[in-house]
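In: fold the following, please.
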Amino acid sequence: MAADILNKMDANGKTEVTNVLPKDIGTDYSFKRQIVWKNAIGFLIFHLMGLWGLWLMVSQVTWKTFFWSWFVLFCASEGVTIGAHRLYSHKAFKARPLLRAVLIFLQTMAGQNCMYIWVRDHRLHHRYSDTDADPHNAKRGFFFCHIGWLMSKKHPYVKLMGKNIDMSDLEADWMVMFQKRFYKTLYVICAILLPVWVPVHFFGESWLHSFLVVYVCRTVLQLNGTWLVNSAAHIYGTRPYDKNLQPVESWFVSMISLGEGWHNYHHAFPWDYKAAELPTLFNQTAHIIKFFERIGLAYDLKVVPQDMIKNRIHMTGDGTHYEYGNDEARSSVEARGPLHPLNPTYNTTFKAPQPVLKKEGLPLYHETDLVKETKIRHRPIGLAH
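Out: Next up is the predicted model:
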């Protein structure tokens, strides 16, 4: 097996990563991950400091600092959801240079690595979703796909298949490459110094309190909101658009992540600027993109035709769609109390799929854009025509 070859040890006892291209990619549960202890300990300390900052936020700092920290969290999150995700990863719309610059600034403030690496990892996640080539493979369990993937060495398939992700569009964008080159410096300025300085200078806050609340606590809350899309929105929910895809629909995650939790739809139709069938329910990001369109900063917003959505639901859905589903399928979802995926009593009789993908993987953009993807030589898996 290719996985056996990838796990061979060389003469020095180190894992030997070969350039074997697998025909099919699934999840090898026998693969043993190596913990990166400096990352694990760093995240533990950072989260403990975040709890300290949360206590200060609700009990010590001024109301101005409280609202400033949430304003920064919101803006930085939109830098990820609008900029890194819907614009740069999936080309769901186009943006004028001014909007691109603002989104790159806000994405830097979020502190989730530079735009180039974020997009590369996310495209890899979509191309080989929930397999060993997915950086945060949900088949490994909630903890791994939430935060554990950042505490362990990458699976060899992640490194191998990541080299095949086409990043030429970002490489041609000088603003993205400028941020990539100077990311560490820009991160210190945009994510730490500027947000922390505002409460100190204008609200009379101490540097320590401002640092713990506006930087540490805000970052911890923001990261965990983003990680819920990788974890809860891949495990706890229904699959009304494609039961063959691991991602699920979660209004709770959508509420937390500004519209990113309608994840079964998003993985079925990754090019839709709404990342959801409906733009109105817990999808602030879609409204903001439409606002940018009205003022001329965004254009060419891609939307999936309703007949294509309906056909996909009937062909591959699990039957739980609010309009085109059936009562038998809907009755398979139950919970005591609020019906949402983070309720411990949430239950569904549907089994999660076991994806095995060809090495070319799943589509990333609009189906009409696939002709530009020279590496895709076959009809993409699960794409409705």
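In: only C-alpha atoms for contact and neighbour calcs from this point on.
Out: Will do.
In: pretty sure Leu98 contacts Leu297?
Out: Yes: counting by C-alpha atoms under 8 Å, Leu297 is a contact partner of Leu98 at 7.5 Å.
In: these two: who's more crowded?
Out: Leu297 (17 against 10; other C-alpha atoms under 10 Å).
In: burial measure for the residue lying closest to the more buried one once chain neighbours are set aside, as a count.
Out: Nearest in space to Leu297, with sequence neighbours left out and distances taken as C-alpha to C-alpha, 6 or more residues apart in numbering, is Arg96 at 5.2 Å. Neighbour count of Arg96, defined by other C-alpha under 10 Å: 12.
In: again with Thr185
Out: By the criterion of other C-alpha under 10 Å, Thr185 has 11 neighbours.
In: what of Phe178?
Out: Phe178 sits with 12 neighbouring residues when counted by other C-alpha under 10 Å.
In: gap between it and Phe105?
Out: 11 Å (C-alpha to C-alpha, to the nearest Å).
In: check Thr316 too.
Out: Taking C-alpha to C-alpha as the criterion, Thr316 is separated from Phe105 by 39 Å.
In: want to put them side by side, so please do this one too:
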Amino acid sequence: MSSHSTGSCSEDEHQWELQWKAKSKQSIFQTWWIPGLGMAYAHVMAVVAIWYGCSWHVLLSTLVISQSCLLGVTAGAHRLWSHGSFRASTPIRLFLAITQAVASQGSARWWAQRHRIHHRWVDTEFDPYNSKRGFFYSHIGWILERPKYNPKVRLIDLRDIDADWVVRWQRTAYPYIVIFAGFIFPWILGWAHGDPLMGFLWFGPVARVISWHGIFFVNSYCHWKGARLFDNEISARTNGFLGLWSMGESNHSAHHVFAKDYRHGIMPYDIDPAKWAIWVWAQLGLVDRLYKFDDHIIQQCALETSIEQKRQQLHALEQQHAQHMESAKGTSYFMPPVHTLPVWSMQKLQEKAEAEKGGALVVVDGIVHDVRKYLPSHPGGVALLREWHGRDATEAFYRGLNIHSKAARILMARMAVARLLEDEETESSEKEG
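Out: Next up is the predicted model:
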């Protein structure tokens, strides 16, 4: 839904793909040390930065840098170049290309290519961050694994991205931007704040680590936990509490269903800073052609998904109830099904009531209940129940004397001993009882 295809595989490609899948299942995880060491360096230095401490204005500047990086990834590499959710002017494209490179998550072209593969083959062996391989793998493990050739790469059409000179320029300049923004610029900005080392630690490693995990949690947690709001068949979920950190990417359930929509937070109240930024740029005339899914389709998806979830919940509750009732068999908690009760005529009920002067046979809804054991516990007293011995107390039970709770109705049902003969029932039914 979010990417382009150059055509279907040939027979040779299909055979090669099957061989690749077989090898992938047999292969073990092989660490790719280059990004592994880089990630380890950044996280260790981030810990050192916390130990070193920082001033409030350095912390604020760090958050601004990390969120700018995230904006470059979310509004740039993701919504603009991966999905074509809007059209941007040259100044905005340059801004997004630079901030996306500062984030050090791969060039915009590299990022978009893998993201298009992710959408087309989500949660399969071809998905770069396949959530079925576990939380760690989809979060960060996929970066640390030595890359293997993915046959699906050949099916991803990147001509629209390659036609953008800003993307071509960024791809060439990417390593230089990463080095300058990660090692040189933090010293300079730190010197301006009065502490070059503090600036190096916080504006470099800490800002990168914050922006990395803001995206990584979308790949991992948002395919593991959260609300499925628009489709029950995909693993993508929405987690509002990650909204600010991920610049709105955590509204992931909506994104995987309405991939081209520039709004990941479809609803007005959804936290989606990237959506807000794109909207503001549109008001300023810096971007246009903002793609939005039809509201009727969105509402239909939401309602159908909710209905299906309610059905699944009801089915689970019915199974749980059936198991609960089954477990009561052979105990004092067992509630006999009505159709298994013996059938009494009103005459037989009166004969039994006459024979059992101290009894308490009470009729409610055509069912005879022997409530003698409950007499001492009855909140209304013993005399009240004995008054209805051998009589129909339906009106009194529901309206006349008290509005009984569900617990009271269940308790009474456990004391059922017979059902009264109905007009359509034959005399033989009574004799069988």
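In: more neighbours, Thr316 and Phe105 of the first structure?
Out: Phe105 (22 against 18).
In: what residue of the second structure matches up with the more buried one?
Out: Mapped onto the second structure by TM-score structural alignment, Phe105 of the first structure lines up with Ile98.
In: helix, strand or coil for its match?
Out: Following DSSP: H, G, I helix; E, B strand; the rest coil, we place Ile98 of the second structure in the helix state.
In: ok, now which ones touch it?
Out: Applying C-alpha atoms under 8 Å, 6 or more residues apart in numbering to Ile98 of the second structure gives the contacts 72, 170, 177.
In: now the first structure: which of those residues match?
Out: Counting by both residues aligned by TM-score structural alignment, their matches' C-alpha atoms under 8 Å, the members of the contacts of Ile98 of the second structure that carry over to the first structure are Gly72.
In: now do the strands in the stretch 1-150 of the first structure.
Out: Along the stretch 1-150 of the first structure, counting by DSSP state E, counting those that start in this stretch, strands occupy 24-25, 94-95.
In: so how far is Ile117 of the second structure from the nearest residue to Glu17 of the second structure once chain neighbours are set aside?
Out: Among residues not flanking Glu17 of the second structure along the chain, Pro151 sits closest, at 6.3 Å (C-alpha to C-alpha, 6+ apart). If you measure Pro151 of the second structure against Ile117 of the second structure using C-alpha to C-alpha, the figure is 10 Å.
In: higher neighbour count, the two?
Out: Legend: neighbour count by other C-alpha under 10 Å for Pro151 of the second structure and Ile117, higher for Ile117 (22 against 16).
In: kindly state which residue of the first structure is aligned to the more buried one.
Out: That one, Ile117 of the second structure, aligns with Leu124 by TM-score structural alignment.
In: quick check: that match touching Lys163?
Out: No: counting by C-alpha under 8 Å, Leu124 of the first structure does not reach Lys163; the two are 9.5 Å apart.
In: what residues are up against the nearest residue to Val102 of the first structure once chain neighbours are set aside?
Out: Computed as C-alpha to C-alpha, 6+ apart, the closest residue to Val102 of the first structure that is not its neighbour in sequence is Gly79, at 7.9 Å. Going by C-alpha under 8 Å, 6+ apart, Gly79 of the first structure touches 102-108, 110.
In: how about a cut-off of 10 Å?
Out: Going by C-alpha atoms under 10 Å, 6 or more residues apart in numbering, Gly79 of the first structure touches 73, 85, 87, 100, 102-110, 115.
In: could you do Cys69 of the second structure as well?
Out: Contact partners of Cys69 of the second structure, counting by C-alpha under 10 Å, 6+ apart, are 63, 76, 96-105, 207-208, 210-212.
In: ok, Gln284 of the first structure next?
Out: 78, 254-255, 257-260, 274.
In: how about a cut-off of 8 Å?
Out: 258-259.
In: Pro196 of the second structure: neighbour count?
Out: Applying other C-alpha under 10 Å, we find 15 residues neighbouring Pro196 of the second structure.
In: neighbours around Leu44 of the first structure, how many?
Out: What Leu44 of the first structure shows, counting by other C-alpha under 10 Å, is a neighbour count of 12.
In: corresponding residue for it in the second structure?
Out: Counting by TM-score structural alignment, Leu44 of the first structure lines up with Ala40 in the second structure.
In: ok, now how distant is its match from Gly141 of the second structure?
Out: Computed with C-alpha to C-alpha, the distance linking Ala40 of the second structure and Gly141 of the second structure is 12 Å.
In: now do the strands in the stretch 251-400 of the second structure.
Out: Counting by DSSP E, counting those that start in this stretch, one finds strands in the stretch 251-400 of the second structure at the ranges 287-288, 343-344, 361-364, 367-370, 391-392.
In: take those and write them to CSV, including distance to Glu125 of the second structure.
Out: Listed next are the strands of the stretch 251-400 of the second structure as CSV, based on distance: least, C-alpha to C-alpha, whole Å:
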stretch, distance to Glu125 of the second structure
strand 287-288, 36
strand 343-344, 63
strand 361-364, 62
strand 367-370, 61
strand 391-392, 68
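In: would CSV of those with distance to Ser85 of the second structure and mean neighbour count be doable?
Out: Converted to CSV, the strands of the stretch 251-400 of the second structure look like this (distance: least, C-alpha to C-alpha, whole Å; neighbours: other C-alpha atoms under 10 Å):
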stretch, distance to Ser85 of the second structure, mean neighbour count
strand 287-288, 10, 18
strand 343-344, 71, 24
strand 361-364, 65, 25
strand 367-370, 66, 23
strand 391-392, 70, 18
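In: what's the closest of the ones you listed to Phe216 of the second structure?
Out: Ranking these by proximity to Phe216 of the second structure (C-alpha to C-alpha) places strand 287-288 first, at 27.3 Å.
In: where in the first structure does that closest one fall?
Out: Aligned using TM-score structural alignment, strand 287-288 of the second structure spans residues 298-299 in the first structure.
In: from the structure, what's the count of residues near the closest residue to Asp162 of the second structure other than its chain neighbours?
Out: Nearest non-adjacent residue to Asp162 of the second structure, counting by C-alpha to C-alpha, 6+ apart: Arg168, 6.4 Å away. Other residues within reach of Arg168 of the second structure, judged by other C-alpha under 10 Å, total 16.
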